[in-house]
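Asker: Just the structure for this:
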Amino acid sequence: MAMRQTPLTCSGHTRPVVDLAFSGITPYGYFLISACKDGKPMLRQGDTGDWIGTFLGHKGAVWGATLNKDATKAATAAADFTAKVWDAVSGDELMTLAHKHIVKTVDFTQDSNYLLTGGQDKLLRIYDLNKPEAEPKEISGHTSGIKKALWCSEDKQILSADDKTVRLWDHATMTEVKSLNFNMSVSSMEYIPEGEILVITYGRSIAFHSAVSLDPIKSFEAPATINSASLHPEKEFLVAGGEDFKLYKYDYNSGEELESYKGHFGPIHCVRFSPDGELYASGSEDGTLRLWQTVVGKTYGLWKCVLPEEDSGELAKPKINFPETAEEELEEIAAENSDSIYSSTPEVKA
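Answerer: Predicted coordinates:
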């Protein structure tokens, strides 16, 4: 039975949300960080979207944000020519790493001892966080600004993307192993450690490559320009979002489109699955983050499935308990998704 998505809307940002990342699963659950052009990255509880805190200190748009595995540290990349490392528990700034141009991307090693950065000056930098005064190691070779840089293969290699090229580097020798060239701008890149899969989006394409060899695995074409895509941890589904304000969900094995619906009131810039695969988050030009269920109607986080017999014989429908949810927004999005079996919006409890 088809059930309509009832997203949790996370407000608080005042400008477009351009990047988001989940932590691993910790004893306290998992966490979500968002990067925004308002210069104020935010930390949230990952399964509910509840705001925990805002990292204050950047003097320009924040283009990239990440958490380490256990969510004890955060890192941000900004237009003020700095990357910053933060204590994600207290919110305190731990260090500011000066760059020569806008910084777009940050990524911790698994042990949180090193930070990889990339940006408009076309250089990859590796900082030893235990020696903040030491000069970073630099890797040159990109011919345009770096959009994304990620550790891979247990931190033995690095993946990085500039405008139309994805490159694989050896960490030990700091040399390029292989590169992929595209005929249009690469909009996003995600690395899946289990199975060493690289997800790349460009134009309307969502392409999957081996992260070890860069060899192609498969690719999908979406109906609109895609800005970001994410593969489910169990590799069952992938989700993507882009310029037409819609979210698309595909079966990874068959390529079949399973769902598509208006997700936001502006282009979608970033989508990511949670580490347990139960939900995915999207960030948009409209300034909001939204959390969506992978399996609609399941009781999880703030979602509670109401079974038909509990609900006056009506069809089962998901309900959410979410304070300060903008009901009109949900109704407007619901109205756009008219292929649903409902004529009215699933109830949102305040």
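Asker: switch to C-alpha atoms for all contacts and neighbour counts from now on
Answerer: Noted.
Asker: Output the contacting helices and strands for the helix or strand encompassing L258.
Answerer: L258 is part of strand 257-262, with elements assigned from DSSP states H and E. The helices and strands touching strand 257-262, judged by 3 or more Cα pairs under 8 Å, 6 or more residues apart in numbering; DSSP states H and E, are strand 246-251, helix 327-336.
Asker: which residues touch it?
Answerer: Under the criterion Cα atoms under 8 Å, 6 or more residues apart in numbering, residues F245, K246, L247, Y248, K249, Y250, D251, I333, E336, N337 lie in contact with strand 257-262.
Asker: Make TSV from those and add distance to T299 and neighbour count to it.
Answerer: Below are those laid out as TSV (distance: Cα to Cα, whole Å; neighbours: other Cα atoms under 10 Å):
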residue	distance to T299	neighbour count
F245	27	20
K246	24	20
L247	22	23
Y248	22	20
K249	20	21
Y250	22	20
D251	22	17
I333	22	20
E336	25	13
N337	22	18
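Asker: I'd like these as JSON lines, with distance to I197 appended.
Answerer: JSON lines is the format used below for the contacts of strand 257-262 (distance: Cα to Cα, whole Å):
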{"residue": "F245", "distance to I197": "26"}
{"residue": "K246", "distance to I197": "25"}
{"residue": "L247", "distance to I197": "22"}
{"residue": "Y248", "distance to I197": "20"}
{"residue": "K249", "distance to I197": "18"}
{"residue": "Y250", "distance to I197": "17"}
{"residue": "D251", "distance to I197": "16"}
{"residue": "I333", "distance to I197": "33"}
{"residue": "E336", "distance to I197": "34"}
{"residue": "N337", "distance to I197": "32"}
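Asker: Alongside the first, I'd like the structure of this one:
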Amino acid sequence: MRPISLRLHERPITQVLFNREGDLLFVAAKDKLVSLWYTTSGERIGSYQCGGVVYSIDVSQDSKFLITASADARAKVWDVQSGRELDSTDFEVSARSIEFSQGDKQILVVTDQVMGCQAKIHVFNFDKDEVRKLSLSYTLPSPQCKITQATWGPLNKTIFASCEDGAVRIYCTEKRELIKTILDHNKLVTRIEWTKHRIMFMTCSKDGTAKLYDTKTLKLLRTFDTGRPINAAGISPTKPHVILGGGQSAESVTTTKVDASQFKVRFFHIVYGEELGGLIGHIGPVHSISFTPDGKTFATGGEEGLVQVNHLDESYFEFDDDLIYNPPVQH
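Answerer: Predicted coordinates for the structure are as follows:
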């Protein structure tokens, strides 16, 4: 399995994301660019120029619209094909996270806690026929700490927020209030990742662990301990496997002796919790991991601005095919 290396961005990658069909790869970075690539060949299609560091992106189910959240305190809607900016919404502080609801009827935007402003989750109505008229639907109560990411729960009935204080907060979108707080991490939660159909979700944390939960009961099913900060997870849609990536922060890397092996992405079996292997491809912390919907390809983005696209070979899919997949239970 030889990866395709995508070299364009001059600053750290913040997110890699495949569209619903898996044929397009979107890459966001701190150099104010979002680039678009063909998944199969690694050929660059074009880019979208934002006014600040791009922290978060998402693409509509029909791949017609791209949304971006950036440090210039703006959330933008783009036409994917033409690259035109269709709408821009201004905030008082940086927009940290953005995501389409399931069905693309709404968009959530997280704004930062900075300069006396509280972190907030804003929900906008989105109409594909009137893109230039985004309207604010509601704003959720602030958790009184920084939110690193927010994501829609099953059927858009809830919104999950990963927070700086190590908590995952769950909000009811109907009542528009906090209904549950999960306090299993002791450091910042960097990312929430869903399994296919959102039956389970995984949290990643600077405390060196990733935790798998049952979405309905919120029961902790499995803890994966890597011994180093985890920034990203990619859960296979076809195999009971998860890929974890991270590493020491950029500040630590410049002051201590490290080797590239600590930045490898590591494969774990979801059921048994065992490490299956790893891939070395980055020379800095890994910030984002994404699988194609068919589970045949995954991409990673790192601190050095490099994106690696890995097309999994047949031997991977023959591995542990005889195992029966059942959700694990942690006692």
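Asker: still on that earlier bit, pick the one among the contacts of strand 257-262 of structure 1 closest to L291 of structure 1.
Answerer: Distance to L291 of structure 1 across these (Cα to Cα) is lowest for L247, with 11.6 Å.
Asker: And that closest one, what's its match in structure 2?
Answerer: Here L247 of structure 1 is matched to V265 in structure 2, going by TM-score structural alignment.
Asker: which ones are touching its match?
Answerer: By Cα under 8 Å, 6+ apart, the contact list for V265 of structure 2 reads I243, L244, G245, G246, G278, L279, I280, V286.
Asker: Okay, S23 of structure 1 and G203 of structure 1: tell me how far apart.
Answerer: Distance of S23 of structure 1 to G203 of structure 1, computed by Cα to Cα, to the nearest Å: 28 Å.
Asker: More neighbours: which of the two?
Answerer: When S23 of structure 1 and G203 are compared for neighbours, S23 comes out ahead with 22 against 18, by other Cα atoms under 10 Å.
Asker: corresponding residue for that one in structure 2?
Answerer: For S23 of structure 1, the aligned position in structure 2 is N19, judged by TM-score structural alignment.
Asker: wait, that match sits on F65?
Answerer: No - counting by Cα atoms under 8 Å, N19 of structure 2 stays clear of F65, with 10.5 Å between them.
Asker: Now for the two: what residues contact both?
Answerer: V59.
Asker: who's in contact with G60 of structure 1?
Answerer: Shown in contact with G60 of structure 1 (Cα under 8 Å, 6+ apart): K37, D38, G39, A78, A79, D80.
Asker: for the second one, what are its contacts?
Answerer: For D38 of structure 1, the set of contacting residues under the criterion of Cα under 8 Å, 6+ apart consists of H13, T14, R15, P16, G60, A61, V62.
Asker: And it, how far from V62 of structure 1?
Answerer: 7 Å.
Asker: do the third one as well
Answerer: To V62 of structure 1, G39 of structure 1 is 5 Å away according to Cα to Cα.
Asker: same question, the first one
Answerer: K37 of structure 1 sits 5 Å away from V62 of structure 1, taking Cα to Cα as the criterion.
Asker: Going by secondary structure, the residue nearest to the match of L247 of structure 1 when sequence neighbours are not counted is in what exactly?
Answerer: Among residues not flanking V265 of structure 2 along the chain, G245 sits closest, at 4.7 Å (Cα to Cα, 6 or more residues apart in numbering). When secondary structure is defined by DSSP H and E, G245 of structure 2 falls within strand 241-246.
Asker: which residues touch that strand?
Answerer: For strand 241-246 of structure 2, the surrounding residues in contact (Cα under 8 Å, 6+ apart) are 228-236, 263-270, 285-289.
Asker: That strand: what's the following helix or strand?
Answerer: helix 250-253.
Asker: Look up the counterpart of that following helix in structure 1, residue range please.
Answerer: Aligned by TM-score structural alignment, helix 250-253 of structure 2 corresponds to no residues of structure 1.
Asker: Tell me the buried residues in that helix?
Answerer: For helix 250-253 of structure 2, a neighbour-count test (16 or more other Cα atoms under 10 Å) marks nothing as buried.
Asker: Are there helices or strands packed against it, and which ones?
Answerer: Using 3+ Cα pairs under 8 Å, 6+ apart: helix 250-253 of structure 2 touches no other helix or strand.
Asker: how about F26 of structure 2, what's its match in structure 1?
Answerer: In structure 1, F26 of structure 2 lands on I33 (TM-score structural alignment).
Asker: List the contacts of the residue lying closest to that match once chain neighbours are set aside.
Answerer: In space, and not counting its chain neighbours, I33 of structure 1 is closest to L43: 4.6 Å by Cα to Cα, 6+ apart. Neighbouring residues of L43 of structure 1 by Cα under 8 Å, 6+ apart: F31, L32, I33, S34, W51, I52, G53, T54, F55, A88.
Asker: These: which two are farthest apart?
Answerer: Farthest apart among the contacts of L43 of structure 1 by Cα to Cα are F31 and F55. That separation is 14.3 Å.
Asker: More neighbours: which of the two?
Answerer: Taking neighbours as other Cα under 10 Å, F31 of structure 1 and F55 compare with F31 leading, 27 against 22.
Asker: Can you tell me the closest non-neighbouring residue to the more buried one?
Answerer: Closest residue in space to F31 of structure 1, ignoring its immediate chain neighbours: G46 at 4.2 Å, by Cα to Cα, 6+ apart.
Asker: Now for the one you found: which residues touch it?
Answerer: F22, G29, Y30, F31, L32, S274.
Asker: residue in structure 2 matching it?
Answerer: Match for G46 of structure 1 (TM-score structural alignment): T39.
Asker: what separates that match from R2 of structure 2, distance-wise?
Answerer: In terms of Cα to Cα, T39 of structure 2 sits 14 Å off from R2 of structure 2.
Asker: try I170 of structure 2
Answerer: Using Cα to Cα, I170 of structure 2 is found at 40 Å from R2 of structure 2.
Asker: Pick out whichever of these two has more residues nearby.
Answerer: Between I170 of structure 2 and R2, I170 has the larger neighbour count (other Cα under 10 Å), namely 21 against 10.
Asker: related to what we said a few turns ago, tabulate the contacts of G46 of structure 1 in a markdown table, adding columns for secondary structure.
Answerer: Output for the contacts of G46 of structure 1, formatted as a markdown table (DSSP: H, G, I helix; E, B strand; the rest coil):
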| residue | secondary structure |
| --- | --- |
| F22 | strand |
| G29 | strand |
| Y30 | coil |
| F31 | strand |
| L32 | strand |
| S274 | coil |
